[in-house]
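Peer 1: Sequence and computational prediction follow.
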Amino acid sequence: MKRQFQAASLASCLALGLSATAQAQDTTLDVVTDPSFVPFEMMDQDSGEMVGFDMDIIAEVAERAGFDYNLRTMDFNGIIPAIQTGNVDIAIAGVTITDERAEIVDFSDPYYDSGLRLLVNANDDSIQSVEDLEGKKVGTKIGSTSYDFLQENLGDSADITPYPGSSDMYMALLGGSVDAVFYDAPNVGYFSQTQGEGRTKVVGPLYEGQQYGIVLVKGSDWVEPVNEALVSMKEDGTYDEIHSKWFGSPSGE
């Protein structure tokens, strides 16, 4: 009888353990991104799927951290509020880590170093720095740190127009509605080398060295697993492979 009881207890413990493991593996989280921040996230016109640097990062992080996910898209301006209210679990959209945002959401460890750059028309030599934007029309993105920077440094001395999507502000520049665009460096650089090639140029220094983080609900149990996944990706070279795919070597080689 004793052996039978021990065997039954062992079987019960194993069943509970397997059940807990299966439950962890079956966890599905809601992940949100901004569909217009190329090359971090963008819609592939052929497949209809979201692709980009961030999309590869979150796919790898999810596999290593042990969760499945449903991907949603929304305007960048709504992402932090969506996380703050718990409507979604995780966001990855080139979100800059700031003290203000960290008061209402949790961030992973930084996964990308960035900054802010100026983009102007190729034949415009009148703008070389943010100071040259005084009296000019400048486009940026709603809810971005670039918008905050312009407000703090220019205020009413420039005509600052926030656009809902990055493509909108670039089209405004090409169409002559604004004199310059001020936004995240990798996105500005990518546009200047693709759709804006020969028609635009990046000018001036890199402003405000920034770091992007994966955004999670305040107090989320997934912060540590996500950070562990990022560390392991960097240690085994997976991060470098993803970076090289979209931007070239992280070391600049």
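Peer 2: Sure thing, it's come through.

Peer 1: CA atoms for contacts and neighbours, from now on please.
Peer 2: OK.

Peer 1: Relative to residue 70, how far out is the residue positioned nearest the centre of the chain?
Peer 2: In the chain, the residue lying closest to the centroid (C-alpha atoms, centre = their mean) is residue 94, at 1.9 Å. Residue 94 is 18 Å from residue 70, where distance means C-alpha to C-alpha, to the nearest Å.

Peer 1: Equivalent analysis for residue 26, please.
Peer 2: 12 Å.

Peer 1: same question, residue 171
Peer 2: In terms of C-alpha to C-alpha, residue 171 sits 31 Å off from residue 70.

Peer 1: of those two, who's got more company?
Peer 2: Set residue 171 next to residue 70 and count neighbours by other C-alpha atoms under 10 Å: residue 171 wins out with 14 against 10.

Peer 1: Which strand or helix spans the more buried one?
Peer 2: helix 166-174 (DSSP states H and E).

Peer 1: and the next element down the chain from that helix?
Peer 2: strand 180-184.

Peer 1: Following the chain past that next one, name the next helix or strand.
Peer 2: Criterion used, DSSP H and E; the element after strand 180-184 is helix 185-193.

Peer 1: Which elements pack onto that following helix?
Peer 2: Helices and strands touching helix 185-193, by 3 or more C-alpha pairs under 8 Å, 6 or more residues apart in numbering; DSSP states H and E, are strand 112-121, strand 200-212.

Peer 1: So for residue 90, which of these sits nearest?
Peer 2: Residue 90 lies closest, by C-alpha to C-alpha, to one member of these: strand 200-212, at 13.7 Å.

Peer 1: and the comparison structure, right after this:
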Amino acid sequence: MTARSRRAPLVTVLAAVSALALGACTSSSAIEQAAAVQEGVTTGALVVNTTRDQDRVHTQRNQAAIDLLPDGAFPDGKLQVSVTQGAVPLAFFADDNATVIGNETDIATLVADALGLELELVVNDWSNWPLATQSGEVDATISNVTVTEERKELFDFSSYRVDQLGWLVRADSGRTIAEAEDVAGLTVGVSSGTNQEQILLAWDAANTEAGLAPVTIDYYESYNDAVLALQSGRLDTYVGPNATAAYSAATSPQDVAIAGTTNGGWPDTAEIAVATKKGNGLAEAFTAALNGAIADGSYAQVLDRWGLGAEAVTESRTNPPGLGS
């Protein structure tokens, strides 16, 4: 295969964090400051409340969903949900560096509302969510978990978002990326060892076989560094989780845009879902709770609040087909 370059990540030397890097900030104060600079200047920019005092979206109590709960479930009236903080806008610390906020916490709120339960968020490292869910330390995990056939052997799932990858470009690029040939000859940023890297390599191989120009792949471990490279013209596009890219584009529409999306399970379809312990009887109730929120519009409000409307599902499904099937 054609040789590719591997460049060292750019060093962030800017005195102020660019609004372009919003999607990767672990400190929400930087996000709020950048958004505040844009407010009143950028037409159509998404402005997000990153304080601890969240005006959360709520849904109504759903008796049909409650009736699907197994007998004796939640005797203390609390729903404990594992989240992984640090990935804006999915789950990250508010300006107090203690309160976790984001799309995943809002989805958890909808489920708790529908089931008439008090929500308790438990912050876990990503690597700990399977054990925490299986052991009963938490009742569920809502942490950008993709449904796979292997995971379905241990967990039940209630889908709530399409697993999408986003192609981030400069706002003035005019690029549209929908298929392999659209990246031929481009310099593309990606994180090593990821699913998006595998898709990019597969697309490049197909292009090479078809006689098209090869892709130059630059590897970045830091999203901020990749965005700065995009801004300076060192990259034509960066491919990564659409949630992060879409948030950047929504908060900085004058600077970056989404040129297209590709399902994270390409060439198959993948979905993000609430994970519960296999066979404990909670999944059907969670699925019904999510479908109630979809029907009353609160689900759409949550996704739109974080710039993730493009990842909405029309229906939550219990244990949909997973990757590896």
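Peer 2: Cool, the structure landed. Keep in mind the model is a prediction, meaning the values are calculated, not measured.

Peer 1: Can you give the structural similarity as a TM-score?
Peer 2: Taking TM-score structural alignment, normalised by the length of structure 1 as the basis, the two superposed chains have a TM-score of 0.65; 225 aligned residues with a C-alpha RMSD of 4.1 Å.

Peer 1: returning to that earlier point: in JSON lines: the helices and strands packed on helix 185-193 of structure 1, plus mean neighbour count and distance to residue 103 of structure 1.
Peer 2: Listed next are those as JSON lines, based on neighbours: other C-alpha atoms under 10 Å; distance: least, C-alpha to C-alpha, whole Å:
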{"stretch": "strand 112-121", "mean neighbour count": "21", "distance to residue 103 of structure 1": "21"}
{"stretch": "strand 200-212", "mean neighbour count": "17", "distance to residue 103 of structure 1": "16"}
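
Peer 1: Could I get these in CSV, plus columns for distance to residue 2 of structure 1?
Peer 2: Listed next are those as CSV, based on distance: least, C-alpha to C-alpha, whole Å:
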stretch, distance to residue 2 of structure 1
strand 112-121, 58
strand 200-212, 58
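
Peer 1: nearest to residue 99 of structure 1, of these?
Peer 2: Of all these, the one in closest proximity to residue 99 of structure 1, counting by C-alpha to C-alpha, is strand 200-212 (11.9 Å).

Peer 1: what angle sits between the closest one and strand 112-121?
Peer 2: Taking axes from the mean of the first three to the mean of the last three C-alpha atoms, to 10 degrees, one finds that strand 200-212 of structure 1 is oriented at 160 degrees with respect to strand 112-121.

Peer 1: ok, residues contacting strand 200-212 of structure 1?
Peer 2: With C-alpha atoms under 8 Å, 6 or more residues apart in numbering as the contact definition, strand 200-212 of structure 1 has outside contacts at 94-97, 110-123, 127-130, 185, 188-189, 192.

Peer 1: for the biggest helix by length in structure 1, packing partners?
Peer 2: Longest helix in structure 1, counting residues (DSSP state H): helix 2-25. With contacts taken as 3+ C-alpha pairs under 8 Å, 6+ apart, helix 2-25 of structure 1 sits against no other helix or strand.

Peer 1: The helix or strand where residue 151 of structure 1 lies - contacts with which helices or strands?
Peer 2: In this assignment (DSSP H and E), residue 151 of structure 1 forms part of helix 145-153. Helix 145-153 of structure 1 is packed against strand 137-141, strand 159-163, strand 180-184, with contacts defined by 3+ C-alpha pairs under 8 Å, 6+ apart.

Peer 1: a markdown table for these, including mean neighbour count?
Peer 2: Below are these laid out as a markdown table (neighbours: other C-alpha atoms under 10 Å):
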| stretch | mean neighbour count |
| --- | --- |
| strand 137-141 | 25 |
| strand 159-163 | 19 |
| strand 180-184 | 27 |
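
Peer 1: so which of these gets nearest residue 3 of structure 1?
Peer 2: Residue 3 of structure 1 lies closest to strand 180-184 among these, at 66.6 Å (C-alpha to C-alpha).

Peer 1: what is the orientation angle of that closest one with helix 185-193?
Peer 2: 130 degrees.

Peer 1: Any chance you could list what contacts stretch 28-45 of structure 1?
Peer 2: By C-alpha under 8 Å, 6+ apart, the list of residues contacting stretch 28-45 of structure 1 reads 49-55, 67-76, 79, 88-94, 165-167, 186-187, 190-191, 246.

Peer 1: distance between the ends of stretch 138-151 of structure 1?
Peer 2: With C-alpha to C-alpha as the measure, stretch 138-151 of structure 1 spans 11 Å from end to end.

Peer 1: Which residue ranges of structure 2 form helices?
Peer 2: 28-38, 63-66, 103-115, 129-135, 195-209, 223-232, 242-251, 283-296, 298-305.
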